[in-house]
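Asker: what would the 3D arrangement of this be:
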Amino acid sequence: MSKVKYYYDSENLAYRKIKTRKRKKFGVVVLFLLASALFGLLSFVILLNTPYFETPKDRLQAREIENLKLNYAILNKKMDQVNGVVNAIEDRDNNLYRVYFNKTAIPDSTRKAGLPGVDRYKILEGYDNSQLVTNTAKRMDILTKELVIQSKSLDDILKLAAAKSDFLAAIPAIQPVRNENLKHMASGFGYRTDPFTKVRKMHEGMDFTAKTGTPIYATGDGVVTRADNSASGYGNHIVIRHGFGYETLYAHLSKYKSRAGQRVKRGDIIGFVGSTGRSEAPHLHYEVHKDGKVVNPLNFYYGNISAAEYVAIAHLANQENQSLD
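Answerer: Here you go, the predicted model:
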C-alpha cells in the first residue's frame, strides 16, 4: 500500500492530502525504466570487455588463435629442419665443390642477409602476436633467399663440371703408341744430337720407335687441323687442336686414318707409323704444344701407364742420345 502524503494549508489552518497526478506518475515510471535499461546496457558492455565473460564468438576466435600459434610453431620447426639441410649443402658447396673448381666461397653475410626494405614487415605490426608472425616471415624470406643463392651456385658448379669434363677429355693424357708396340724409346724431349748434321740441338718432342704400320692414337679429344706433308721435315703428319690451349703433332706417318676437320676422341686411331720426311728410321715424332709453346710430352702420360712404367720411360727419355729426325 502506497504511503499517503499531506501538506499544511496555512489559509485554512488544516492538513490536506497531496494528490499525485497520473501523468506525473507515468513519467516517473518511464524515467525509471529508461535508467534501468541504460544501466543494464552499460553493465553488459562492461562484461563483454572483461576476461571473465566470453561469448561463443570469443571462444571460437580464441581457438583459432591457438591453432594459428600451433601452426606457426610447426612451421618454425620445419624451417629449422630445412635450414639444417641447406646449411649442410652450403658447407659442401663452399668447402668441396668450389674448392675443387677453384672458385671463391660465398660468404655467410651474402647467403643469410635479410631482404631489403625497412617497411617490409610494417604491415604485420600492431597485433597481439605480431612478433611471432614477423619473425616467422623474416626467417622464411632469408631461407628463400638462401635457396635461390644455392640454386644459382649449383648451376654454376654444373657448368664448371661440364667444362672440367671437357677439359680433362681434351688434355693429351696417353702415349700415342702402345707400349707393347714399341721397340724402345728412341729419344726424349731436350737437347739431342741431330742424326744428319751431328750437331747438338733442341729436340721438341719424343720419338717412339715401332714397325711401319703400327697404329698411332689421338692422345686427347679434339679436331684434326692438318693431315698433310707440307711442313718441312715432318713428312706425313697430323696436328690435332684439343682446345684449352693444347695442340699435338704426330710426324713421319706412313698412312693417314683421319682427315682435316675430323673430330676425334682420345684413343682413336688417326694414322700409322712410318719414316717419311726427315727421318732416319720408322718411328713417330710426337710433340705437345700449350698456348703456342712446346712442352715436354713426358708430363702428360698419366692416362694409360703405371708409375713404374713412367719411371722407366722417364729414364730413357732423359738420356742424351741421338734423335731419329
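
Asker: going forward, measure contacts between C-alpha atoms and count neighbours the same way
Answerer: Will do.

Asker: so residue 245 touches residue 288, yeah?
Answerer: No - counting by C-alpha atoms under 8 Å, residue 245 stays clear of residue 288, with 10.5 Å between them.

Asker: who has more neighbours, the two?
Answerer: Between residue 245 and residue 288, counted using other C-alpha atoms under 10 Å, the more crowded position is residue 288 (26 against 13).

Asker: let me see the ranges of the helices in the stretch 1-150 of the chain.
Answerer: 22-48, 56-92, 98-100, 108-111, 130-170 (DSSP state H, counting those that start in this stretch).

Asker: could I get those as CSV with distance to residue 226?
Answerer: Rendered in CSV, the data for these read as follows (distance: least, C-alpha to C-alpha, whole Å):
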stretch, distance to residue 226
helix 22-48, 96
helix 56-92, 45
helix 98-100, 35
helix 108-111, 50
helix 130-170, 17
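
Asker: for residue 250, which of those helices is the nearest?
Answerer: Distances from residue 250 to each of the helices of the stretch 1-150 of the chain were compared using C-alpha to C-alpha; the shortest belongs to helix 130-170, at 16.2 Å.

Asker: counting by contacts, list what that closest one packs against.
Answerer: helix 56-92, helix 108-111, strand 237-243 (3 or more C-alpha pairs under 8 Å, 6 or more residues apart in numbering; DSSP states H and E).

Asker: mind checking which of the ones you listed is nearest residue 166?
Answerer: Closest approach to residue 166 among the helices and strands packed on helix 130-170 (C-alpha to C-alpha): strand 237-243, 9.1 Å.

Asker: what angle separates that closest one from helix 130-170?
Answerer: For strand 237-243 and helix 130-170, the angle between their directions (axes from the mean of the first three to the mean of the last three C-alpha atoms, to 10 degrees) works out to 180 degrees.

Asker: who are the packing partners of the following helix or strand past strand 237-243?
Answerer: Downstream of strand 237-243, the next assigned helix or strand under DSSP states H and E is strand 246-251. With contacts defined as 3+ C-alpha pairs under 8 Å, 6+ apart, the packing partners of strand 246-251 are strand 237-243, strand 283-290.

Asker: second input sequence below; structure requested for side-by-side comparison:
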Amino acid sequence: MAKVKYYYDPEKLAFHKILPKKRKQFGYFFLFIFTAALFGLLAFFILLNTSLLETPKQKRQAREIAAFKTNYKLLSKKMDLLTEVLDELEVRDNYIYRSYFNAAPIPSEQRRSGLGGINRYKEFEEFNNEELLISTNERMDRLSKQIAIQSLSLDELVDLAKGKEKLLASIPAIQPVKNEDLKSMASGYGYRTDPFTKIRKFHEGMDFSAHVGAPIYATGDGTITRANNQLSGYGNLIEITHGFGYKTRYGHLSKYNAKQGQKVKRGDIIGYVGNTGRSTGAHLHYEVYYQGKVVNPLNYYYGSISAKEYELLAEQASHENQSLD
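Answerer: Next up, the predicted model:
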C-alpha cells in the first residue's frame, strides 16, 4: 500500500494530505497494465509449450506421433540389417553357390535395377512428411525386389542341385583321344602360327596328332547337334551340345560313328581321326565352348588323366608352335 504524505500549513497551523498529480496517477496505472499484460503473455507462451492446455485428443495424438517415431527408428534399423544380410547372401550366391553349379552370377545391376513407373509414389505427395514416406517406401520396394530375385536364384540352385549328377556327366571332362593312340599333342590353345598363311593367329582348340582311324570319344554326355562337313575349315565335323552351357567340336574326322540327333554318353566312340578339311596332317582338332564362348580344353581333362600326365600335356600345349589346321 502506497504511503500517504502530508505537508504543514503554518498559516492554518494544520497538516494537509499531499494529493498526487493526475498525470502521475495515469502513468502508474499504465505501467501497472503494461506489466500485467507482459506477464500474462509470458505465462501464455509458457503454457503453450507445456501439456497443461492440451486437450485429451491432442495428448492422444502426441502419444501416437511419439510411437510412430519410435517404430520408424526400429523399422529403419531392421531394414539396415536386412540389407546387410542380403548383400552377404548375394556375394555367397554369386561366388560360391552359383559357381559350384557352373551357373553364371546374377549381375548387380539386375539385382538393384529401378522399379519403373512414372510418379510411383504420387499418393504420398500431399503429406507434410512426403520425403520420408517416399524414401521409406522406395527402400522397402527395392528390398522386396532383391528378395524376389534372390528367391528365384535359390529356386534355380535347387533345380541344379537335383540335376547335379546330370551336370557332372555333361561337363566335357576327358581327353577325346586316348594317350595310347596319340603320336603327340601337336598344338595347344592360344596364339599359334597358321600352317598355310604363316601368320600368327589365335588357335581356338587343341590338335591331337594320331594315326588315321584312331577312335574319338565324346568327352561328356550330350546330343549330337552337327555331323557334317558344312562348317568351313573343319572337314568332317561332329558337334555335341551337352547342356548347362557346354558344347564341344571334333574336326577333321575320317568317318563318323554317330549321327545328328543321337544322344551319347561320355566315352562313346563318335568318330575316327582323319585329315579332312583345312588340315596338314592326320589329327583331331578339339574345341570346348562354355556359355557361347570358346575356352581352353586343357582346363577340363580331370576325368581321364593323372596329375603327371596333365602336367606333361600342359607343358606341351604351352609351346607356341605351328598348328595343324
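
Asker: follow-up on the earlier one: how about CSV for the helices of the stretch 1-150 of the first structure, with mean neighbour count added?
Answerer: Below are the helices of the stretch 1-150 of the first structure laid out as CSV (neighbours: other C-alpha atoms under 10 Å):
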stretch, mean neighbour count
helix 22-48, 12
helix 56-92, 13
helix 98-100, 15
helix 108-111, 12
helix 130-170, 16
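
Asker: now for the one residue sitting closest to the centre of the second structure: which residues touch it?
Answerer: Most central residue of the second structure, judged by C-alpha distance to the mean C-alpha position with C-alpha atoms, centre = their mean, is residue 108 at 2.8 Å. Residue 108 of the second structure makes contact with no residue, according to C-alpha atoms under 8 Å, 6 or more residues apart in numbering.

Asker: show me what it aligns to in the first structure.
Answerer: Aligned by TM-score structural alignment, residue 108 of the second structure pairs with nothing in the first structure.

Asker: how about the strands in the second structure?
Answerer: The residue ranges that make up the strands of the second structure, judged by DSSP state E, are 6-9, 14-17, 182-187, 190-193, 200-203, 206-210, 215-217, 222-228, 236-243, 246-256, 263-264, 269-273, 283-290, 293-295.

Asker: right, and those strands - which one's nearest residue 315 of the second structure?
Answerer: strand 182-187 (10.0 Å).

Asker: measure the residue nearest to the centre of the second structure to residue 216 of the second structure for me?
Answerer: Here the distance between residue 108 of the second structure and residue 216 of the second structure works out to 42 Å (C-alpha to C-alpha, to the nearest Å).

Asker: sorry, back to before: how about CSV for the helices and strands packed on helix 130-170 of the first structure, with distance to residue 300 of the first structure added?
Answerer: Supplementary listing: those in CSV, determined by distance: least, C-alpha to C-alpha, whole Å:
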stretch, distance to residue 300 of the first structure
helix 56-92, 31
helix 108-111, 40
strand 237-243, 14
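
Asker: so which of the ones you listed is nearest residue 319 of the first structure?
Answerer: When these are compared by C-alpha to C-alpha, strand 237-243 sits nearest residue 319 of the first structure, at 25.6 Å.

Asker: how big's the offset between that closest one and the second structure?
Answerer: Once the two models are superposed, strand 237-243 of the first structure sits on average 0.3 Å from its counterpart in the second structure (mean C-alpha distance after the TM-score superposition for the first structure).

Asker: just how off-centre is that strand within its chain?
Answerer: Going by C-alpha atoms, centre = their mean, to the nearest Å, the spacing between the C-alpha centre of strand 237-243 of the first structure and its chain's C-alpha centre is 34 Å.

Asker: now what about that strand, what contacts it?
Answerer: Residues from elsewhere that reach strand 237-243 of the first structure, judged by C-alpha under 8 Å, 6+ apart: 167, 170-172, 220-229, 247-253.

Asker: quick check: ChimeraX command selecting the buried ones in these.
Answerer: In ChimeraX, this line selects whichever of the contacts of strand 237-243 of the first structure come out buried by 16 or more other C-alpha atoms under 10 Å:
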select :170,171,172,220,221,222,223,224,225,226,227,228,229,247,248,249,250,251,252,253
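
Asker: in the second structure, what residue corresponds to residue 15 of the first structure?
Answerer: Under the alignment by TM-score structural alignment, residue 15 of the first structure pairs with no residue in the second structure.

Asker: what's around the nearest residue to residue 15 of the first structure once chain neighbours are set aside, how many residues?
Answerer: The spatial neighbour of residue 15 of the first structure that comes closest, neighbours along the chain excluded (C-alpha to C-alpha, 6 or more residues apart in numbering), is residue 8 at 4.4 Å. By the other C-alpha under 10 Å criterion, the neighbourhood of residue 8 of the first structure contains 12 residues.

Asker: now do the contacts for residue 8 of the first structure.
Answerer: Applying C-alpha under 8 Å, 6+ apart as the definition, the contact partners of residue 8 of the first structure turn out to be 14, 15, 16.

Asker: what distance do you get for the last one to residue 187 of the first structure?
Answerer: In this case it means residue 16 of the first structure. For residue 16 of the first structure, the distance to residue 187 of the first structure (C-alpha to C-alpha) stands at 156 Å.

Asker: looking at these two, which is more packed in?
Answerer: Set residue 16 of the first structure next to residue 187 and count neighbours by other C-alpha under 10 Å: residue 187 wins out with 26 against 12.

Asker: next up, the contacts around that one.
Answerer: Listed by C-alpha under 8 Å, 6+ apart, the contact partners of residue 187 of the first structure are 206, 207, 208, 316, 317, 318, 319, 320, 321, 322, 323, 324.

Asker: and if you look at residue 305 of the first structure?
Answerer: For residue 305 of the first structure, the set of contacting residues under the criterion of C-alpha under 8 Å, 6+ apart consists of residue 174.

Asker: could you do residue 279 of the second structure as well?
Answerer: Residues in contact with residue 279 of the second structure, defined by C-alpha under 8 Å, 6+ apart, are 233, 252, 324, 325.

Asker: with respect to residue 304 of the second structure, which of these is nearest?
Answerer: Within the set of the contacts of residue 279 of the second structure, residue 252 lies nearest residue 304 of the second structure; the separation is 22.7 Å, counting by C-alpha to C-alpha.

Asker: OK, contacts around the closest one?
Answerer: Contact criterion C-alpha under 8 Å, 6+ apart gives 234-237, 273-279, 282-285 as the residues in contact with residue 252 of the second structure.

Asker: picking that back up, in a markdown table: the helices and strands packed on strand 246-251 of the first structure, plus distance to residue 30 of the first structure.
Answerer: As requested, these are arranged in a markdown table below (distance: least, C-alpha to C-alpha, whole Å):
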| stretch | distance to residue 30 of the first structure |
| --- | --- |
| strand 237-243 | 106 |
| strand 283-290 | 112 |
